[in-house]
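Asks: Compute the structure for the input listed below.
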Amino acid sequence: MVFKSLYPPLPQYPEANVYELFFNNPDQNALPDYTLYVDAESGRKFQRSEFKQRVHDAMTTFGAPVSNGGLGLSKEKGDIIGIYSSNCIDYPTTIISALSLTVPFVPLSSYSTHFELCHLLRTSKCTVLFVHAGLLQKALSAAKEVGLSEDRIFIIEGQVPGRKSLQDLLDETRKRGIPRELPRPAKKDTLAYLMFSSGTTGLPKAVMVSQGNLWYTVLSQLAVAAEDARVLETPPPQAPLVLLGVLPFHHTYGLISFCIRPMNGWATCVVVPRWKAEVVVKAIEKYRVQVLLLVPSMIHQLVHSGLLQKADTSSLAIINSGAAYLPPKVSDAMQKLARTARLQEGYGLSECARLVRDDGTDADIGEPGELWLGGNSVTLGYYNNPKATKESFVNGWLRTGDRFKTDGKGTFFFVDRAKDTLKVSGAQVSPTEIEQVLLGHPGKLISDASVAGVSGGRTSDELLPRAWVVLSEEGRKKGADAVLKELEKWTNDNLSSYKRLRGGLEVVSEIPKSPTGKVLRRVLQDRYEQKVKAKL
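Replies: Below you'll find the model as predicted:
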């Protein structure tokens, strides 16, 4: 069964560069000038008119021939712009300029280790790199290993003696009076950028996002906002909405929310370089933030930090959680602390959906199945990885790897990750269910938990459920051994026999997670298996 969106269908959109959508939109251009971006720490600002001028200068810097003083970048030459930086207000400048020139860009995680960064550079094959000053040495080391020339590395934020920055390049462009580069033609399937997957099940893969995907994403946002305003009878805004841009821009959630969507919305984005609970709370108060977009791990930290109890959060209207599963307990606690703000959850990529059984047939209403997505939000596939593309993209459908069930009325309920689901004695076991049971212990002995499959089953391919837990303050007082005994009894009393933790229980200092809050179960599994091998 195919479930279609309850929102009205989108209007037809042209085979054109998204520049047209961003800067030649009559409704957007009719707005009075306003602050588009502001750096939360320095207070540096860009008005929308100033930002547009900066984009045009950057387009010329990037696209003009080398003989004229530009970098001479083009998609025909195979150029790809890499961005290796924490959040900064010139991040959007760089990506909007690249899109306008149809030169693909690739955001690289600022949290990457040397090994990870080398993998990202090799996979994306980027030819130019813009780097935060504080990350330059790591970038130079990785670039040397993969063969990227040092003279193709520039500074996007900060200053480094002897190294040109984006600001230096823009100043030179203006000084030389280089003829303006114009937006270049694009089609719906023109590659816009590469976005690396989270790497929860292996090395990150580069997802190919098209210009058509971006048209659809922006128009979807406008349609949803219009429909929500109609249903909720929300009066038109009298001033720009204030968003807090703390999600990493190298992740699709942050990139779309703070670098793409603000181009077609009346909003001011307050940019926070990296997540720090204290900085975020201060920025909410100082800039009277109205919309707060977070991931579950951030919400968890805010709930347990004690900062919100003392803060003035009266400006907050919406808090959104996405990118990973938000446990109900954490959600309820945040809602109480947020007072008048509305806490809501989002799931990326939704237009048409199917729930599919393991055998490829459609699941019934109320029956768990893997979520498959279709529509113009589905990307082109994985860059230079036909095998992975074939596995995940099936006849126009994207296999998400997430299992849901539906009530048939348009509401979907998350069950777990399909790839995380275990088969024990022929029955399916959900790690998420076991985690919820552990976290539901009335003694509040743990603050976090993760469950994954480890070796030791009856057959070589059967994995046993094992739990890793982080002790709470109460748990530390009680002691690790006592807590593990209590949790074992608790799970045995509350779970069917085949769901019990026959792979064991272990106390850890923290659960490894990606910067966006996704639990890296494979890290825990690999550590365990390495210990087992070492004992043999």
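Asks: C-alpha from now on. contacts and neighbour counts both.
Replies: Noted.
Asks: for the lengthiest helix in the chain, packing partners?
Replies: Longest helix in the chain by number of residues (criterion: DSSP state H): helix 211-232. Other helices and strands packing on helix 211-232, by 3 or more Cα pairs under 8 Å, 6 or more residues apart in numbering; DSSP states H and E, are helix 18-23.
Asks: picking that back up, continuing past the longest helix of the chain, what's the next helix or strand?
Replies: strand 241-245 (DSSP states H and E).
Asks: OK, contacts around the nearest residue to Arg48 once chain neighbours are set aside?
Replies: Counting by Cα to Cα, 6 or more residues apart in numbering, Leu36 is the residue found nearest to Arg48 once chain neighbours are left out, at 5.2 Å. Neighbour list for Leu36: Lys45, Phe46, Gln47, Arg48, Phe51, Pro262, Ala267, Thr268, Cys269 [criterion: Cα atoms under 8 Å, 6 or more residues apart in numbering].
Asks: and what of Pro185?
Replies: Per Cα under 8 Å, 6+ apart, neighbours of Pro185: Ala16, Asn17, Thr102.
Asks: Tabulate those (CSV), appending distance to Leu464.
Replies: Shown next, in CSV, are those (distance: Cα to Cα, whole Å):
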residue, distance to Leu464
Ala16, 52
Asn17, 51
Thr102, 48
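Asks: So which of these is the closest to Asn320?
Replies: Nearest to Asn320 out of those is Asn17 (Cα to Cα; 29.7 Å).
Asks: shouldn't the closest one be in contact with Lys187?
Replies: Yes. The pair Asn17 and Lys187 passes the contact test of Cα atoms under 8 Å, sitting 7.0 Å apart.
Asks: let's see this one next to it:
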Amino acid sequence: MTNLATNLTTTAAEHADKDALRVNGQGVTYRQLHAMAAKVAGTLRERGVEPGDRVAVILPNVPAFPVVYWGILLAGGVVVPMNPLLKSGEIDFFFTNSGAKFAFVWPDFVGEATKGAQNSGTVVVETGPMGPNDFEGGEPISEPTPRDDDDTAIILYTSGTTGRPKGAELTHSNIHLNALRSAQVIQTMTSDDIVMGCLPLFHVFGLVVGLNAATISGASLALIPRFDPAAAVEVIEKERVTIMQGVPTMYAAILNHPSSDGMDASSLRTCASGGSAMPLEVMKAFEEKFGCVILEGYGLSETSPVASFNMPDRERKPGTIGVAIPGCEMRCVDLDGNEVPTGEVGEIAIRGDNVMKGYWQNPEATAEAIPDGWFRTGDLATMDDEGYFTIVDRKKDMILRGGMNVYPREVEEVVYQHPDVLEVAVVGMPDDLLGEQVGAAVALREGSTATPEDIVAFTKERIAAYKYPRKVWVVETLPKGPTGKILRREVHAPAE
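Replies: Sure thing, here's the model as predicted:
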């Protein structure tokens, strides 16, 4: 196994007329997907993209995403998937840091991306539902450009709890093996399966466990451009979806949507959940209502992503994240990296063929994250005597809003740009639908006139929509430690 795109060429040869993608009742076969990707690869090469060059993708879940994803890989390039909701300042950092030569961008986001590309010189290519517009030239590249197992295939940016996001470098081997295990061990996926593609493809869960696993298996991926419970119900029924993957908020949204009451979910066999802890009530109610099984697992961008899962062939323990998958070892360690006794709380450390190569051009952060060959996750958990892990809390103050990571520090940096703000602490607030919501406690400068609504509006303009605080409250002062550092853990939202 060298280039990850070999999975596409193999499946396109074996299942040429099988639908690779389904969207709005229309199909794109593996033969068509391969041909379109080969054209993209040829044009990229013609325009100077060499093996190892980075190319960004800023697209929703439309057929164009797999087309350009496989096209970049066929040309030997490195894919840099980005959230379409990012603003120009954030895009500028991603483009500049990765050195992306091109970016395939959905029409609605071209303006923001073009602003964000001014410093990096990244060429923005407007991309419609089926592929890039006005992007022609070069001989199609239908055979994958040779790459080594350890060459970088994807750079996934994870927001930093301190400062700037870091790019996790995932290799061709990382992704291939994780997708293979996701397909075979966890979901027992075959070419007869219809997989629900409601997770964003720019996110590691949707990209690897969805798109890559489906491609390896010759399964069809039924895409929803943006998650919406009514659309999800319709797709499950119409496409006869057999495998669903989602974050807990998606399962809750489908469960509680009126149109799901009469839903024919008889085709649904396996559901995989990750991204945050699945509330047991939601799990039980979903399984009862739709007659399927939800398997819960755990992973991170840095672990390609899957590290542990409740396996179909083993006892399922609801409330746990299961056991380590093949090729991966997990343990709970103390601050010195020593394993803690069974049942005691420690930080999850991971070693195996799913662990990233490192952070892109950031050896210090890599050394800190993987000090001894074991990747430190920052998540606290216990392990029972059968090897099942239960997450206790996040070591860091990350807020998980609807399965999307929001890092308080990043939001605080933006709030601090408001001229009236003296101090701010961003914290997570419990939310029935999204798990957590973003809140901010703000101390204002003397004589200032800003209202909480002003600060919400100010932040909303400058940061991705899922990150800005939905609730801001004004305080006299923020709690601080002996060194004057704001103690985020002691900040709590007012009761109303």
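Asks: so which of the contacts of Pro185 of structure 1 is the most crowded?
Replies: Thr102 (29 neighbours; other Cα atoms under 10 Å).
Asks: Aligned to it, what sits in structure 2?
Replies: Taking TM-score structural alignment, the alignment pairs Thr102 of structure 1 with Gly76 from structure 2.
Asks: Assumed Leu140 of structure 1 was part of a strand.
Replies: No. In this structure, Leu140 of structure 1 is helix, not part of a strand, as judged by DSSP: H, G, I helix; E, B strand; the rest coil.
Asks: residues contacting the counterpart of it in structure 2?
Replies: Structural alignment (TM-score structural alignment) places Leu140 of structure 1 against Thr114 in structure 2. Contact analysis of Thr114 of structure 2 by Cα under 8 Å, 6+ apart lists Ser88, Val124.
Asks: got it, and Glu145 of structure 1?
Replies: Glu145 of structure 1 makes contact with Cys118, according to Cα under 8 Å, 6+ apart.
Asks: Please verify my assumption that Asn61 of structure 2 contacts Phe227.
Replies: No. Checked against Cα under 8 Å, the pair Asn61 of structure 2 and Phe227 is beyond contact range at 9.2 Å.
Asks: how many neighbours does Gly262 of structure 2 have?
Replies: 9.
Asks: Please pull up the equivalent of it in structure 1.
Replies: By TM-score structural alignment, Gly262 of structure 2 lines up with Lys310.
Asks: Please pull up the helix or strand immediately following the lengthiest helix in structure 2.
Replies: For structure 2, the helix that runs over the most residues, judged by DSSP H, is helix 30-46. Downstream of helix 30-46 of structure 2, the next assigned helix or strand under DSSP H and E is strand 54-58.
Asks: what's that following strand aligned against in structure 1?
Replies: The alignment of strand 54-58 of structure 2 onto structure 1 (TM-score structural alignment) spans residues 80-84.
Asks: do stretch 369-381 of structure 2 as well
Replies: Using TM-score structural alignment, stretch 369-381 of structure 2 corresponds to residues 392-404 of structure 1.
Asks: Check the offset of the matching stretch from the chain's centre.
Replies: Put simply, stretch 392-404 of structure 1 sits 18 Å off its chain's centre (Cα atoms, centre = their mean, to the nearest Å).
Asks: Mind listing what's buried along it?
Replies: Residues of stretch 392-404 of structure 1 classed as buried by neighbour count (16 or more other Cα atoms under 10 Å): Ser392, Phe393, Trp397, Leu398, Arg399, Thr400, Gly401, Asp402, Arg403, Phe404.
Asks: tell me the secondary structure for the aligned partner of the residue nearest to Arg48 of structure 1 in structure 2?
Replies: Alignment note (TM-score structural alignment): Leu36 of structure 1 maps to Ala20 of structure 2. Recorded secondary structure, Ala20 of structure 2: strand (three-state DSSP).
Asks: which residues in the stretch 401-536 of structure 1 form helices?
Replies: 431-439, 473-478, 480-494, 521-535 (DSSP state H, counting those that start in this stretch).
Asks: Output those as CSV; include the columns mean neighbour count and distance to Val291 of structure 1.
Replies: Below are the helices of the stretch 401-536 of structure 1 laid out as CSV (neighbours: other Cα atoms under 10 Å; distance: least, Cα to Cα, whole Å):
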stretch, mean neighbour count, distance to Val291 of structure 1
helix 431-439, 20, 29
helix 473-478, 14, 32
helix 480-494, 15, 38
helix 521-535, 13, 31
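Asks: Can you add distance to Leu169 of structure 1 and give these back as JSON lines?
Replies: Formatted as JSON lines, the helices of the stretch 401-536 of structure 1 follow (distance: least, Cα to Cα, whole Å):
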{"stretch": "helix 431-439", "distance to Leu169 of structure 1": "50"}
{"stretch": "helix 473-478", "distance to Leu169 of structure 1": "52"}
{"stretch": "helix 480-494", "distance to Leu169 of structure 1": "57"}
{"stretch": "helix 521-535", "distance to Leu169 of structure 1": "41"}
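Asks: Out of these, flag the one nearest Gln159 of structure 1.
Replies: With Cα to Cα as the yardstick, what comes closest out of those is helix 521-535 (35.9 Å).
Asks: one step back: could you report the separation of the match of Thr102 of structure 1 from Leu156 of structure 2?
Replies: To Leu156 of structure 2, Gly76 of structure 2 is 17 Å away according to Cα to Cα, to the nearest Å.
Asks: for Glu423 of structure 2, same thing?
Replies: Counting by Cα to Cα - Glu423 of structure 2 and Leu156 of structure 2 are separated by 31 Å.
Asks: ok, the two, which is more surrounded?
Replies: Per other Cα under 10 Å, whichever of Glu423 of structure 2 and Leu156 has more neighbours is Leu156, with 24 against 18.
Asks: That one -> structure 1?
Replies: Aligning on TM-score structural alignment places Leu156 of structure 2 opposite Met195 in structure 1.
Asks: before we move on, what SS does its match have?
Replies: Met195 of structure 1 is classified as strand under three-state DSSP.
Asks: contacting residues for the closest residue in space to it that isn't next to it in sequence?
Replies: Spatial nearest neighbour of Met195 of structure 1, excluding adjacent residues (Cα to Cα, 6+ apart): Val207 at 5.0 Å. Val207 of structure 1 is in contact with Leu194, Met195, Phe196, Ser197, Thr379, Leu380, Gly381, Tyr382, Tyr383, counting by Cα under 8 Å, 6+ apart.
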